[in-house]
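*Asks:* Sequence first, predicted model second:
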Amino acid sequence: MRANKRVKLWLMLMLAAVLLVPAGGSGWGGSPVHAAGTNLLTNPGFETGTTAGWTSMGTATLAASSAEANGGAYSGLVSGRQADWNGISQSLLANTVPGLTYDVAARVRLQNSASDTVKLTMRMIDSSGTSYTTIAQSTVTNGGWIELRGTFVYQPSGAATDLLLYVEGPQPSVNFYVDDLEVAERTATDWKAEANARIEQLRKRDAAVNVVDKNGSPVAGATVHAEQTRSLFGFGSAINNTVLSNPTYANFFKDHFEWAVFENESKWYSNESSQGNVNYSVADQMLAWAQANGIPVRGHTVHWEVEDAQPSWVKSLTGTALRTALDNRITSVVNHFKGKFKHWDVNNEMLHGSFFKDRLGASIWPYMYERTKQLDPDAKLFVNDYNVIEYAEDNNYKLQIQQLLAQGAPIDGIGAQGHFGATVDPYAVKQRLDNLATFNLPIWITEYDSVQPNENIRADNLEALYRLAYSHPAVEGVMMWGFWAGSHWRGADAAIVNQNWTLNAAGQRYLALMDEWKTDVTGTTGATGKFAFRGFQGSYKLTVTVPGASPVVQTLELAPGASVQQVTVTVDAGGPVGPEAPAAPGGLVAAAGNAQVALSWNASTGATGYNVKRSTASGGPYVTVAAGTVGTSYTDTGVTNGTTYYYTVSAINAVGESANSAAASATPNVPVASDLVVQYKANNPNPNDNQITAQFNIKNRGSAPVAMTGLKLRYYFTKEGAGAALNFWSDYAQIGGSNVSGTFVTMAAPKPGADTYLEISFGAGAGSIPANGQSGEIHARFAKSDWTNFNESDDYSYDGTKAAFADWSKVTLYLNGQRAWGNEP
């Protein structure tokens, strides 16, 4: 929801009706009639074998049924409905207290229809009349139970005479089951304290700055200033073309935000207002400004599924003409901004529009993602929609994402817009984020604002959303959707900066949060030359000063992790420095051949030669196989095929010998005669997390096509723990994710870096790799069923430095059972 989007009045009224007042409060002078957390419903699971406590809403027949049950032996069956509002109900008037907040839930499934919408509704009659509040709604099927969950704030006008919870929604004659319904007063908790505790663990890390002199000796008494210059978490905002004409607007943005997204300037209707007349000039100027100021940009949006958001000339197109226009737009805009936009909202708001789907079929949605990924494989592709955290449409969003992933759409992240009304409920927002986080995909709050005339409540709303989002492990960024009253799409009551560029209470709160979540510390090294601190993750400028010497400035990227991140700063501590032994060489690479291993490394300053050392065991002991080698390469021919060898190299000069380099290993093998080549890319450079992700591309350099059904690809790793099962997913494949399957094999004889391998096979729908062609990208992801971490750092097939596709012999490929590429461990 943003500029040029209509906000329906009924939606805003619903939003206002379900938003938060302080949990557990007693603003109406009442006191709870039940303990917090107690289910207030009678016979909530129908385990009496009857519908006692429940009444029909309108024309409906109620019965306890043993045919289906979410829990226990019975559920409630609602049939004989003649209108969509007909359903099952129970009065809450005697058990609720005005001023309190209640958590509401129900489990529902259909009986005689494949799919329909079900709603939880609260009807209240008070002195102002009859009102209806939608607590939650979701698409429900006959294939399983769906949970509907939401909150209700009981705020009657005067004395209420009726408070009725009921389940409604499907088309007349659709029967449905309900089970395990809940209404409970929200347990009083300190959400802010809980969020702060999560932030402390999730967003910070211990660091140690080790200050040494040029001889490597620790320097005591050095002053260390660690100043955070950028957050790892994405704090940003939408900008519009005002940034090109108003220096105050531009300066405020670059001083207070670290990510940008264009409000309208990269949308289709802005870039091609008439067919064939494509113009990116304004977006290009805005992008140049962002790049000049080191601000990454999200791409918004390739397409927009809502009919009113289409260029006027597109609305009349059908069939081939529409498909051609759609394809041309993807090709044009993605290629134009390739490598420049970090993210793409590929097809905006598919929950609330179906322009392309209605005209081109359901397969057009995953196609949009597949085509965008083909054109810009490095951009992270997002779904993006509203009412999924501010209103109870998270279940529908979740079902839609599941369907897209099942169809092979390469979705890299979930965009959750947050266009709130008068208040923000942190409990409900966390609940909905938790629901979306089950995909294990990063979530961004892509569009935040709150319309609230009272700027102090507006500030509370902003803090509630930002503190909750920053504390949530799945959320990686928050994008405010505009900041200045002079150009905010929802007006001055949603802005953090007033028309005259003074900060209102919301703006002051935002700056206070940014200050709270930035680290700026100064200290002195002790006898060991160390200064330790705990800081928020992100980029740091380290300034180290010792008496009588110029300050040394160095950068630090404080990344997520449980261990202490170490950084060494070398200073001139005064006095002459004598001749030194060379430093250990870096960049050692071992390449296996037939009965030989070719080694290469980086030169070490001051070295006159190098000692090459070999072992058949990881970690040594090492035997010198070449002493005093001149140059930075050596080929070891004294090896046996099929044996893994480990190498290190040290540098020497007249002063002495350096420490050994980091080790590299290789397994010489008899080469295979094949025209097939496997390329590999490490999608996630972090070797210590709970998923392994790898991407592959198979090239056919021969003159005849190769059927993919005859191919099997193996990726070797160590499982680290024998108990949990392994699960495989192919998040994206150019040949179609449904044509990719994976199985795991425990190796009978474990090898260094490998006790298990993933074997990827291909279905008939994958087709063939043409002569001099390639398979296209194949994305693999796997995890343990208990979601414990892997340690990939020593895995045979892993190479975290491969950020782009490269030939990789540590992955093997088999054609009709015969090895066609790579070296087995």
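*Replies:* Perfect, thanks for sending it.
*Asks:* From now on I want contacts and neighbour counts done on CA atoms only, so please keep to that.
*Replies:* Will do.
*Asks:* quick one: buried residues of the helix or strand containing Ala288?
*Replies:* Using DSSP states H and E, Ala288 sits within helix 281-292. Of the residues in helix 281-292, 282-283, 286-287, 289-290 count as buried by neighbour count, 16 or more other C-alpha atoms under 10 Å.
*Asks:* which other residues reach it?
*Replies:* 241, 243-244, 260, 262, 265-266, 296-297 (C-alpha atoms under 8 Å, 6 or more residues apart in numbering).
*Asks:* hmm, back to that, what is the nearest of the buried residues of helix 281-292 to Ser354?
*Replies:* Ala283 (26.7 Å; C-alpha to C-alpha).
*Asks:* Which stretches in the stretch 401-550 of the chain count as strands?
*Replies:* For the stretch 401-550 of the chain, the strands defined by DSSP state E, counting those that start in this stretch occupy 413-420, 443-450, 475-480, 520-524, 530-536, 538-545.
*Asks:* and here's the other structure:
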Amino acid sequence: MSLVNRRRRSRAVGLPALLAGALALALATTLAGGPATAAQQSTLHELAAAQGKYFGSATDNPELPDAAYAATLGSEFGQITPGNSMKWDTTEPARGQFNFAKGDVITDFAQQHGQIVRGHTLVWHSQLPGWVGALPSDQVETAMTDHITAEATHYRGAVAAWDVVNEMFNEDGTYRTSPFYTAMGKDYIATALRAAHAADPDAKLYLNDYNVEGLGAKSDAMYALAKELLADGVPLDGIGMQAHLAVQYGFPYRMQANMERFAALGLDVAVTELDVRMQLPADATKVASQSSYYAQVVDACLAVRRCVGITVWDYTDKYSWVPDTFPGEGAANLYDENLQPKPALASVRAALGAEDGGGDPGEPGEPGTLKALYRSSDSSATDNQIKPGLQLVNTGGTAVALSDVTVRYWFSSESGAATYRTWCDWSPLGCGTVTHRVAAAGTPAAGADHYLEVGFGSGSLAPGASTGEIQLRLNKTDWSNFDESDDYSHSTGTTYSDADRIAVYVGGELVWGVEP
């Protein structure tokens, strides 16, 4: 379809209108019959809209003829990102010959279901038609701006936000080589943003990348670039954090703090491609970690006012990209291959404030049951700090008041000072509500003459939900060394797993773990 002959489109539903619509629906439900029952539970998007956010899903053209899939996509989510149909190899396979038919199917679906659309993506080193890489360097800028102008103009009013430039950094924070970087250096990014703004002044413009969710070299590079662009007056509205996570690699370091520093620049933040994969086969520990990761992402976004929403990278394992890209891994999404909800969905719903739990983690009336997951956050077992990472997961059928919960992690004091300092370095619950102290064991045992006791000032843990990662640290007041290798509760694992040598108590009663 040529740019000249493209169809006119009605204005897309904006985010404020979409959120207002969801809130109105929730109010109407309340007026008609009181709070939503299990049969009338709020959708993910309605729950997010009540918090001032959106909740969306990626999709692609081959999935839409699947009627059951499309029904959930159209009803549960308030935002859509096309996985492939707006990429360069689809929209401009030959120079100057544009075809927007596949993308139009996605925007039409969104308009029919009152959803907003994130355009993905105008400039990317991958999925480029061969002719782009074959261009002489002095023609690349013109080709890039022509492409951006044509596509952003075509979708003006139908796309609320664009991933203008995608994946511009290497893992160490250096710029990724691409035809655009080779021809123009890093200035191609500012040029692309300016061209997109000129074509659609109303669309929100984002830079999007993976492994920029937590603090680190790559997110530092993104932060420095964003500051520079804003100082130069380049139109930039937000940062997209893809969030393709994996339970075997640990949760991104200080994700909320990372979001907050971009927000402090006056930028929006969006979680744009969330999934949480695992090495197959799945087991209870991996599923619990996955549920926790999903909940922690939601918690981080809810805690940052300028985090506008979350998009999962398709909602079902049936159409996941993971197995083809990471052999031996999968089960990354909120619904399984039969479009049935997984425990991760219940965790997301609970994190968004649902009262129904959204799943079936236990029989009705079953007492709340907690278990502890642990990973070592310290690469050395013989330095002067102990740094356990802890998570609690409610495996029962009713909520648990966290003010009733204490956790004990046992260690040996070695020589040196007998007094300690303790810290909570990060928690999605807020470290202000996490209490921590070191106490001497009443009956010392091998590797367990002291314990770190953790408690909570407030809050509750819904069925199937997790506290998220609680990063803790302790040292002796003289900073003398420990030897953790023989500590009762210590292990060398760096990914979360069930920890039966960490004790959890509810109301003073042991509900998880084996005391030394």
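*Replies:* Nice, thanks for sending it over. Everything numeric here is computed off the predicted structure, so don't read it as measured data.
*Asks:* How close are the two chains, by TM-score?
*Replies:* The TM-score (TM-score structural alignment, normalised by the length of structure 2) is 0.54; 300 aligned residues with a C-alpha RMSD of 2.9 Å.
*Asks:* about what we covered before: please, a ChimeraX command that selects the buried ones among the contacts of helix 281-292 of structure 1?
*Replies:* Remark: buried members of the contacts of helix 281-292 of structure 1, expressed as a ChimeraX selection using 16+ other C-alpha under 10 Å:
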select :241,243,260,262,265,266,296,297
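*Asks:* neighbours around the closest residue to Ala401 of structure 2 other than its chain neighbours, how many?
*Replies:* Nearest-residue entry for Ala401 of structure 2: Ser460, 4.3 Å, with adjacent residues in sequence omitted and distances by C-alpha to C-alpha, 6 or more residues apart in numbering. Other residues lying near Ser460 of structure 2 total 16 when counted by other C-alpha atoms under 10 Å.
*Asks:* does Ser460 of structure 2 really touch Asn394, like I thought?
*Replies:* No. Assessed by C-alpha atoms under 8 Å, Ser460 of structure 2 is found out of contact with Asn394, at 10.0 Å.
*Asks:* Overlap of the contact sets of those two?
*Replies:* Val400.
*Asks:* ok so, going back, switch the contacts of helix 281-292 of structure 1 over to a markdown table; also include secondary structure and distance to Val597 of structure 1.
*Replies:* Below are those laid out as a markdown table (DSSP: H, G, I helix; E, B strand; the rest coil; distance: C-alpha to C-alpha, whole Å):
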| residue | secondary structure | distance to Val597 of structure 1 |
| --- | --- | --- |
| Asn241 | helix | 58 |
| Val243 | helix | 57 |
| Leu244 | helix | 57 |
| Ala260 | strand | 48 |
| Phe262 | strand | 52 |
| Glu265 | coil | 54 |
| Ser266 | coil | 51 |
| Pro296 | coil | 42 |
| Val297 | strand | 44 |
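*Asks:* Would you reformat the contacts of helix 281-292 of structure 1 as CSV and include distance to Ala207 of structure 1?
*Replies:* Below are the contacts of helix 281-292 of structure 1 laid out as CSV (distance: C-alpha to C-alpha, whole Å):
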residue, distance to Ala207 of structure 1
Asn241, 41
Val243, 37
Leu244, 40
Ala260, 29
Phe262, 36
Glu265, 41
Ser266, 40
Pro296, 26
Val297, 29
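*Asks:* how close does the equivalent of Ser312 of structure 1 over in structure 2 sit to Asp232 of structure 2?
*Replies:* The alignment partner of Ser312 of structure 1 in structure 2, by TM-score structural alignment, is Gly130. From Gly130 of structure 2 over to Asp232 of structure 2 the distance is 33 Å, taken as C-alpha to C-alpha, to the nearest Å.
*Asks:* so where is the helix or strand encompassing Pro444 of structure 2 in structure 1?
*Replies:* Assigned by DSSP H and E, Pro444 of structure 2 belongs to strand 434-445. Alignment note (TM-score structural alignment): strand 434-445 of structure 2 is unmatched in structure 1.
*Asks:* Measure how the helix or strand following that strand sits relative to strand 434-445, angle-wise.
*Replies:* Downstream of strand 434-445 of structure 2, the first helix or strand assigned by DSSP H and E is strand 448-456. Angle, strand 448-456 of structure 2 to strand 434-445, by axes from the mean of the first three to the mean of the last three C-alpha atoms, to 10 degrees: 160 degrees.
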